[in-house]
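Participant: Please find the sequence and the predicted model below.
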Amino acid sequence: MTDLTPLLPAAEALIQRLAKAGLTVATAESCTGGLIAGTLTEVSGSSAVVDRGYVTYSNEAKTDMLGVPAELIAHVGAVSREVALAMVEGALARSGADLAVAVTGIAGPNGGSPEKPVGLVHFGIARRGHPARHDVQIFAGLDRSGVRLATVAHALKLLGEAAEG
């Protein structure tokens, strides 16, 4: 089981920042399997800011729940800039949230390739009324749990930046 304790101070600070700004958030998660939403909802008072979380582990879920075109996934692969952006745009469009974050990556230990190594994670971040942004990280040398925790930590950071405008 992944220990979320080290991430709770960042989650608490983000929840306070979002509540003060009157902003809500949605998550669209593949490689983290709901850990971003889970980390946020560990914080008392999170119900004021967490709108919803989509766990879209399969390609079919990305299409069904977020509207990511199946043709896009087939063309560029689920772990890609394009899919991360489509996921975050879908999460924002299908929710009432002001902010959304999406993650798609390879947590390992299997599934990597020279082009897409274990630890590769694409992020989408969006704020209603603004264009979605992409970020990519390679969390090399970490085990599966480490990649997932690093992904959650980076997603919380990106949400904090998006909250600032």
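Facilitator: Structure's in. What do you need?

Participant: rest of the way, CA atoms for contacts and neighbours
Facilitator: Noted.

Participant: isn't there a helix covering Asp135?
Facilitator: No. Assignment of Asp135 by DSSP: H, G, I helix; E, B strand; the rest coil gives strand, placing it outside any helix.

Participant: how many other residues sit next to it?
Facilitator: Under the neighbour criterion other CA atoms under 10 Å, Asp135 is assigned a count of 16.

Participant: Enumerate every residue touching it.
Facilitator: Arg81, His122, Phe123, Gly124 (CA atoms under 8 Å, 6 or more residues apart in numbering).

Participant: List just the nearest of those residues to Ile73.
Facilitator: The nearest member of the contacts of Asp135 to Ile73, counting by CA to CA, is Arg81 at 10.8 Å.

Participant: Comparison target below:
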Amino acid sequence: MSVATLLAKARSLGLRIATAESCTGGMLAAALTDVAGASDVFERGFVTYSNAAKVEMLGVSPATLTTHGAVSEAVAIEMAQGALAHSKADLAVAITGIAGPGGSDFKPEGRVCFALAMAGRPTVAETVEFGPRGRAAVRSAACVQALTLLAQALD
């Protein structure tokens, strides 16, 4: 589904979207707002690159960050729920990951965690291993995956 189609679908359902991004640094919000007229669907985006920003802007628990690390489904879930709680959106998607270069044996480069929160539905999360494709490719693939999650939620 194209971004324009995704926005049209959300518009037809009367839903507003928020984003909570870490490793993509606002790329998802930019993709959504590249479409003219997105302002009636895209409510806001949070770029929470640091752990402090995740806590301050989205209400992510410091204990969750300590226990699971920033690149985890637990943190992605709290990011998505925080984006809903701190906006007037009905649907929020969160992205946190390791775009590279680097990573570790435990959390390799290319690992990205996503969460989707929607009013009245359970929050869902997933982890995708994009692999060490390079920073730009991981970030781009993460945006595409987040758009796919939004599209699925609207179906």
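Facilitator: Looks like it arrived, so ask away. None of these values were measured; they are calculated from a predicted model.

Participant: Need the contacts of Asp135 of the first structure in a markdown table (columns: neighbour count, secondary structure and distance to Val68 of the first structure).
Facilitator: Formatted as a markdown table, the contacts of Asp135 of the first structure follow (neighbours: other CA atoms under 10 Å; DSSP: H, G, I helix; E, B strand; the rest coil; distance: CA to CA, whole Å):
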| residue | neighbour count | secondary structure | distance to Val68 of the first structure |
| --- | --- | --- | --- |
| Arg81 | 21 | helix | 12 |
| His122 | 25 | strand | 15 |
| Phe123 | 29 | strand | 15 |
| Gly124 | 27 | strand | 13 |
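
Participant: Tell me, of these, which are also contacts in the second structure.
Facilitator: With both residues aligned by TM-score structural alignment, their matches' CA atoms under 8 Å, the contacts of the contacts of Asp135 of the first structure that the second structure also has are Arg81, His122, Phe123, Gly124.

Participant: any chance of the residues you listed in CSV, plus distance to Leu156 of the first structure?
Facilitator: What follows is those, written out as CSV (distance: CA to CA, whole Å):
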residue, distance to Leu156 of the first structure
Arg81, 19
His122, 14
Phe123, 11
Gly124, 12
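
Participant: Can you tell me the SS state at the residue of the first structure most remote from its centre?
Facilitator: In the first structure, the greatest distance from the average C-alpha position (CA atoms, centre = their mean) is reached by Pro114, at 23.5 Å. Secondary structure state of Pro114 of the first structure, per three-state DSSP, is coil.

Participant: counterpart of it in the second structure?
Facilitator: Under the alignment (TM-score structural alignment), Pro114 of the first structure maps onto Asp105 of the second structure.

Participant: and the gap between that match and Arg111 of the second structure?
Facilitator: Going from Asp105 of the second structure to Arg111 of the second structure by CA to CA, to the nearest Å gives 11 Å.

Participant: Look at Gly112 of the first structure and say how many residues are nearby.
Facilitator: Other residues close to Gly112 of the first structure by other CA under 10 Å number 15.

Participant: corresponding residues in the second structure for the biggest helix by length in the first structure?
Facilitator: For the first structure, the longest helix by residue count, based on DSSP state H, is helix 144-163. Using TM-score structural alignment, the residues of the second structure aligned to helix 144-163 of the first structure are 135-154.

Participant: Which of the helices or strands spans the residue nearest to the spatial centre of the second structure?
Facilitator: Nearest residue to the geometric centre of the second structure (CA atoms, centre = their mean): Ala94, 2.2 Å. Assigned by DSSP states H and E, Ala94 of the second structure falls within strand 91-97.
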